[in-house]
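Asks: the sequence isn't on hand, but the structure is:
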């Protein structure tokens, strides 16, 4: 059963018709999943598998695979969902070593691994998409016993390492997600308290208190990570919110864009909170007088670095999705800018267009919670 959504989507409140909104979503799906090879980001592999290609790096990432599964379940495309999940389980699932039970974050399109290390943003999206798949379509035989796959994965994410067998993906002392399991810092864009709220309902009963605490901890953390004037978050940060400049990731760059989108989706699903509006309003004010062709890599205090933004369309999309946490003329302006922006073309299209499609779903009222079947 679908969660009740707003009577009118954000797009409809701005005067766009339901028909043109639905057409826009369908056309974007067609381009990304069924379009020409130089426009799509999803590719079939053999008779029953498929992958999401990072067209800028020519690899397959758990980020993209989990995103593709979330897009597929939202669009009611079980065929695509199952293809992506089977490819993921076939090539990315780790069965040996300290990361056994997690997924290799990067593979070649032929399935060869670039790494035997995981990235927790993939695991949290896999779990959420799997729960939604179970609730929308029902469980089948492994690996399509979606709900069990989700519960087992979440249990590993928080309990791994208790027997000296590796590292958990959430720091047990503070309930905050890690950048990678064997580190002591985080990535603000990985924090999805709206997912953890649902994990607290559907994970194994003994794990549910952890996820409720994780939701609260991430909502407390995010205001600390976002700059008090600009609202911008770094790509990496310490658990107290201070930027972590490891490998030059302490500024506002590609990962950071997702913070605004995450705040918007949390507001859509669980109601607006003051800190969300505060952060988004600051971000919107910061970008109000900037043209997308002049977007840059920024320090979180707003100082522009010489490098241009690598994913300007993705930044337009996430700023628009953040509007779900606030209101007013500036938010509306940035949503209209997104509406008027086409999907990105070229070899960097993957990340931009993933963020673009999620913003389309959210602002059209079609990024939904799927509850268990009654």
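Replies: Sure thing, it's come through. In this text, all values refer to a predicted model and were calculated from it rather than measured experimentally. Residues are numbered from 1 along each chain as shown.

Asks: going forward, measure contacts between C-alpha atoms and count neighbours the same way
Replies: Noted.

Asks: what sits closest to residue 361 if chain neighbours are left out?
Replies: residue 367 (4.8 Å; Cα to Cα, 6 or more residues apart in numbering).

Asks: so how far is residue 313 from the one you found?
Replies: Residue 367 sits 20 Å away from residue 313, going by Cα to Cα, to the nearest Å.

Asks: all the strands of the stretch 201-350 of the chain, residue numbers only.
Replies: 296-298, 304-308 (DSSP state E, counting those that start in this stretch).

Asks: other SSEs contacting the longest one?
Replies: Taking 3 or more Cα pairs under 8 Å, 6 or more residues apart in numbering; DSSP states H and E as contact, the helices and strands that strand 304-308 lies on are strand 296-298.

Asks: residue 306: what's it in contact with?
Replies: Residue 306 makes contacts with 296-297, as judged by Cα atoms under 8 Å, 6 or more residues apart in numbering.

Asks: no, scratch that, I was asking about residue 160
Replies: Counting by Cα under 8 Å, 6+ apart, residue 160 touches 166-168.

Asks: and what of residue 186?
Replies: Contacts for residue 186 (Cα under 8 Å, 6+ apart) come out as 176-180, 236-239.

Asks: and residue 35, by the same measure?
Replies: Per Cα under 8 Å, 6+ apart, neighbours of residue 35: none.

Asks: same question for residue 252.
Replies: 232-235, 297-300.

Asks: swap the cut-off to 6 Å and go again
Replies: With Cα atoms under 6 Å, 6 or more residues apart in numbering as the criterion, the residues that contact residue 252 are 233-234, 298-300.

Asks: next one: stretch 233-241 to chain centre, how far?
Replies: 17 Å (Cα atoms, centre = their mean, to the nearest Å).

Asks: and that stretch, what's buried?
Replies: For stretch 233-241, burial by neighbour count (16 or more other Cα atoms under 10 Å) applies to 233-239, 241.

Asks: SS state for the residue nearest to residue 361?
Replies: Using DSSP: H, G, I helix; E, B strand; the rest coil, the structure places residue 367 in coil.

Asks: the helices in the stretch 151-300 of the chain, which residues?
Replies: Using DSSP state H, counting those that start in this stretch, the helices of the stretch 151-300 of the chain run over residues 193-202, 208-225, 258-270, 274-287.

Asks: ok, and here's another one to check against it:
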């Protein structure tokens, strides 16, 4: 087995964990192509992408019948990774036209969800969309070059990141990152965070490509997020809460629900840590953490995944997204070196895309894990 001693950012080499467990390269490439085809152009009970008119398209949250910045920015990242410019441009044109605010306290942020026809359902933004939009746009600039507005990708990314850090300096609105702690917020107005929003591997790249005066902030934000995740993840189970305070402790129940526990948002933490380790290898704690969370789930059947307290006590409530959770546990194998690493890679490979009403979130995480574990989730 070939070992890459430093992260992919430095070596430009990406591990292929499927190949490492003996899966032929042609089978891996075939699976990637098949999953793209099914999610973007497949049967009605699997696909999540829909063209709109001559120059737009959207990703639908099939469980809620709406369009979210999470899914739109995810779709753009999928498209740029697979060199699919038409779908990328359609998604970006939809988001830019219908979801991005042009004025007011949310100027240059995106309304977090809307109807498939572009009608906004609520104005507030969700910062995980903004950070994925910006990263996908920078990658698009590198892969395809910048075109006329709104396809001047790099400048569009800078506009988003500028707002994320400086909104409110004129007295209207709030930034998406807390200036004091350099931690991403759950929403611009909130005094707490969401551990699954923390993408230090993106911030390292923002530190190279954002406005020059902000690059030092992004570099420090990457370090701050890595430190934060150490406190947000339980030291024995590896589980993290949906929402957490800036000190990493679970946030108090909110008007819209109690999010102190390990549930759907929190699944992404394992995947994010795995990809950060693959790209930068900046924190060896990520190896221990990935081993811990895989060990917790090793003897639990996927069909029995459920909501848990962060110290590991199960609720009666089953997981809404078991395939998504499995995908992130497999993606943790990018950092893990324990006895469960191969198990989760193989189990994921043997698991098909989810079908039915709740498929959107699971299959987005599925596709990212498929790309990452095959060495195809790359920096451009």
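Replies: Nice, I can see it. Computed from a predicted structure; not experimentally measured.

Asks: what does the TM-score come to for these two?
Replies: Overlay of the two chains. TM-score (TM-score structural alignment, normalised by the length of structure 1): 0.97; 369 aligned residues with a Cα RMSD of 1.1 Å.

Asks: coming back round to it: can you lay out the strands of the stretch 201-350 of structure 1 as a markdown table showing distance to residue 202 of structure 1?
Replies: Listed next are these as a markdown table, based on distance: least, Cα to Cα, whole Å:
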| stretch | distance to residue 202 of structure 1 |
| --- | --- |
| strand 296-298 | 39 |
| strand 304-308 | 42 |
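
Asks: okay, these, which one's buried deepest?
Replies: Mean neighbour count (mean count of other Cα atoms under 10 Å) peaks for strand 296-298 among the strands of the stretch 201-350 of structure 1, with a mean of 20.

Asks: what mean distance separates it from the matching residues in structure 2?
Replies: The superposed strand 296-298 of structure 1 is, by mean Cα distance after the TM-score superposition for structure 1, a mean 0.6 Å from where its aligned residues fall in structure 2.

Asks: residues contacting stretch 10-19 of structure 1, please?
Replies: Contacts of stretch 10-19 of structure 1 (Cα under 6 Å, 6+ apart): 363-364.

Asks: tell me which residues of that stretch are tucked away?
Replies: Neighbour-count burial for stretch 10-19 of structure 1, counted by 16+ other Cα under 10 Å, picks out 10-12.

Asks: what's the end-to-end length of it?
Replies: With Cα to Cα as the measure, stretch 10-19 of structure 1 spans 14 Å from end to end.

Asks: in structure 2, what stretch matches that stretch?
Replies: Under TM-score structural alignment, the alignment places stretch 10-19 of structure 1 onto residues 17-26 of structure 2.

Asks: run the chain-centre distance for that stretch.
Replies: From the chain centre to the centre of stretch 17-26 of structure 2 is a distance of 24 Å (Cα atoms, centre = their mean).

Asks: for stretch 121-135 of structure 2, same thing?
Replies: For stretch 121-135 of structure 2, the distance to the chain centre is 12 Å (Cα atoms, centre = their mean).

Asks: which residues touch residue 184 of structure 1?
Replies: Residue 184 of structure 1 neighbours (Cα under 6 Å, 6+ apart): none.

Asks: which position in structure 2 aligns with it?
Replies: Under TM-score structural alignment, residue 184 of structure 1 pairs with residue 191 in structure 2.

Asks: follow-up on the earlier one: burial-wise, tell me which of the helices of the stretch 151-300 of structure 1 comes out on top.
Replies: Mean neighbour counts for the helices of the stretch 151-300 of structure 1 (mean count of other Cα under 10 Å) peak at helix 258-270, with a mean of 24.

Asks: out of the strands of the stretch 201-350 of structure 1, which gets nearest to residue 43 of structure 1?
Replies: Closest approach to residue 43 of structure 1 among these (Cα to Cα): strand 304-308, 29.6 Å.

Asks: pull up the aligned stretch in structure 2 for that closest one.
Replies: Under TM-score structural alignment, strand 304-308 of structure 1 corresponds to residues 314-318 of structure 2.

Asks: show me the contacts for the alignment partner in structure 1 of residue 59 of structure 2.
Replies: By TM-score structural alignment, residue 59 of structure 2 lines up with residue 52 in structure 1. Listed by Cα under 6 Å, 6+ apart, the contact set of residue 52 of structure 1 reads 41-42, 64-65.

Asks: wasn't residue 52 of structure 1 part of a strand?
Replies: Yes: counting by three-state DSSP, residue 52 of structure 1 is found in a strand.

Asks: ignoring the adjacent residues along the chain, who's closest to it?
Replies: residue 42 is the one closest to residue 52 of structure 1 (Cα to Cα, 6+ apart), at 4.5 Å.

Asks: the aligned residue in structure 2 for the one you found: neighbour count?
Replies: For residue 42 of structure 1, the aligned residue in structure 2 is residue 49 (criterion: TM-score structural alignment). Residues lying near residue 49 of structure 2 (other Cα atoms under 10 Å) number 22.

Asks: these two touch, right, residue 49 of structure 2 and residue 40?
Replies: Yes: judged on Cα atoms under 6 Å, residue 49 of structure 2 makes contact with residue 40 at a distance of 4.7 Å.

Asks: and the equivalent of residue 333 of structure 2 over in structure 1, what is it in contact with?
Replies: Under the alignment (TM-score structural alignment), residue 333 of structure 2 maps onto residue 323 of structure 1. By Cα under 6 Å, 6+ apart, residue 323 of structure 1 lies in contact with residue 331.

Asks: equivalent analysis for residue 46 of structure 2, please.
Replies: Counting by Cα under 6 Å, 6+ apart, the residues that residue 46 of structure 2 touches are residue 355.

Asks: quickly note the distance from it to residue 354 of structure 2.
Replies: With distances taken as Cα to Cα, residue 46 of structure 2 is found 7 Å from residue 354 of structure 2.

Asks: next: residue 369 of structure 2.
Replies: Applying Cα to Cα, the value for residue 369 of structure 2 to residue 354 of structure 2 is 14 Å.
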